[in-house]
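S.K.: Dropping the sequence and predicted coords here.
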Amino acid sequence: MRYIRDYNLEYGPDRTLPYMIFVISNIGLTLFFYNSNVFYWTLGLIAAPVFIAFVGMIINFFWKISAHMLGIGGLVGGVLSVCFNVKGSNPMLLFAILFVLAGLLGVCRLYLRANTAAQVYVGFIIGFVLAYASVFGGLLLMLSYLK
């Protein structure tokens, strides 16, 4: 149907449609869980991909960012926030495995020359920070309603 120029999505505007489909579908998922009255920190964990993908889409208009690293950074940030802020635990083995996997993914993106080092690092950091903040913000919101 010629919506995109190539399957590698090298051209920036070609990546907008996949981002929009992802954001809209995850907004629907977040609203479903919101209406199901789940804990707000869980809702923050579910809403984190919406924030990450939306920010990635906005950055995509100006600069190519690694969507793969946005995702793995979001996974690491969400798990870290749940473990430290919600459960109060410190599973070092899990964190070590996740960081090694994130590092391997970053190396693969660099090896394939799909992204530059800056795109990989910035993607991971943005994904990590947004997911961590989303879960932490949901926890703070939940605690404010309990008072």
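M.R.: Nice, I can see it.
S.K.: C-alpha only now, for contacts and for neighbours.
M.R.: OK.
S.K.: and residue 18, how many neighbours?
M.R.: Residues near residue 18, counting by other Cα atoms under 10 Å, number 12.
S.K.: Helix or strand: which one has it?
M.R.: For residue 18, the host element (DSSP states H and E) is helix 16-35.
S.K.: and if you look at residue 123?
M.R.: Using DSSP H and E, residue 123 falls in helix 117-146.
S.K.: Just name whatever secondary elements the helix holding residue 18 is in contact with.
M.R.: With contacts taken as 3 or more Cα pairs under 8 Å, 6 or more residues apart in numbering; DSSP states H and E, helix 16-35 sits against helix 40-60.
S.K.: second one coming, line it up with the first:
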Amino acid sequence: MFKKILLPTDGSGYADQEIDRVTKLIADDGEIIILSVAGKLTSSAFQSRKNVRRVNKGMLDEAKDCVAAMKSKFPKGYNIRTMVKTGFPAETINQVAVDEEVELIVISSSGKSGLHKFILGSVAEKVLKTAETDVLLVHND
């Protein structure tokens, strides 16, 4: 059993499988940290500061909604803390894992392949390759 598990979410709809794994692996007195990482745009010659602020606020609000939605799906009785950060998802997930001294990261893979995966990249794959913490990859089709 793990004392502290990091559960990153992007709101993609794979919460049920992730929650099932986490509830089986967390110690009775353990803590679950639900994390969502919001991107952050910077202004440029092509974007006004006002538009960039609006988009950044929207991404931050969406991240807050993601962690709240994930937390609401857990059965009662679990020690859950939510966290929202801005940055690059894989790097931020791994940094939070180190900073919070988690024992396990539980992250899902969408099962995408081919061109779709190439274009979008894979946060889960980057986390797996660069994490200093153990990672459980939950495969979703």
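M.R.: Structure received. All values reported here derive from a predicted model rather than from experimental measurement.
S.K.: TM-score for this pair?
M.R.: TM-score for the superposed pair, counting by TM-score structural alignment, normalised by the length of structure 2: 0.32. Supporting figures: 66 aligned residues with a Cα RMSD of 4.2 Å.
S.K.: who's in contact with the helix holding residue 18 of structure 1?
M.R.: Contact partners of helix 16-35 of structure 1, identified using Cα atoms under 8 Å, 6 or more residues apart in numbering, comprise 43, 46, 47, 49, 50, 53, 54, 57, 60.
S.K.: just to revisit the earlier point, the helix holding residue 123 of structure 1 to helix 40-60, inter-axis angle?
M.R.: Helix 117-146 of structure 1 and helix 40-60 are oriented at 150 degrees to each other (axes from the mean of the first three to the mean of the last three Cα atoms, to 10 degrees).
S.K.: what ranges do the strands span in structure 2?
M.R.: Assigned by DSSP state E, the strands in structure 2 fall at 2-8, 26-38, 79-86, 104-109, 134-139.
S.K.: can you list the ones you listed in JSON lines and add distance to residue 127 of structure 2 and mean neighbour count?
M.R.: Listed next are the strands of structure 2 as JSON lines, based on distance: least, Cα to Cα, whole Å; neighbours: other Cα atoms under 10 Å:
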{"stretch": "strand 2-8", "distance to residue 127 of structure 2": "11", "mean neighbour count": "23"}
{"stretch": "strand 26-38", "distance to residue 127 of structure 2": "13", "mean neighbour count": "20"}
{"stretch": "strand 79-86", "distance to residue 127 of structure 2": "16", "mean neighbour count": "16"}
{"stretch": "strand 104-109", "distance to residue 127 of structure 2": "9", "mean neighbour count": "22"}
{"stretch": "strand 134-139", "distance to residue 127 of structure 2": "8", "mean neighbour count": "16"}
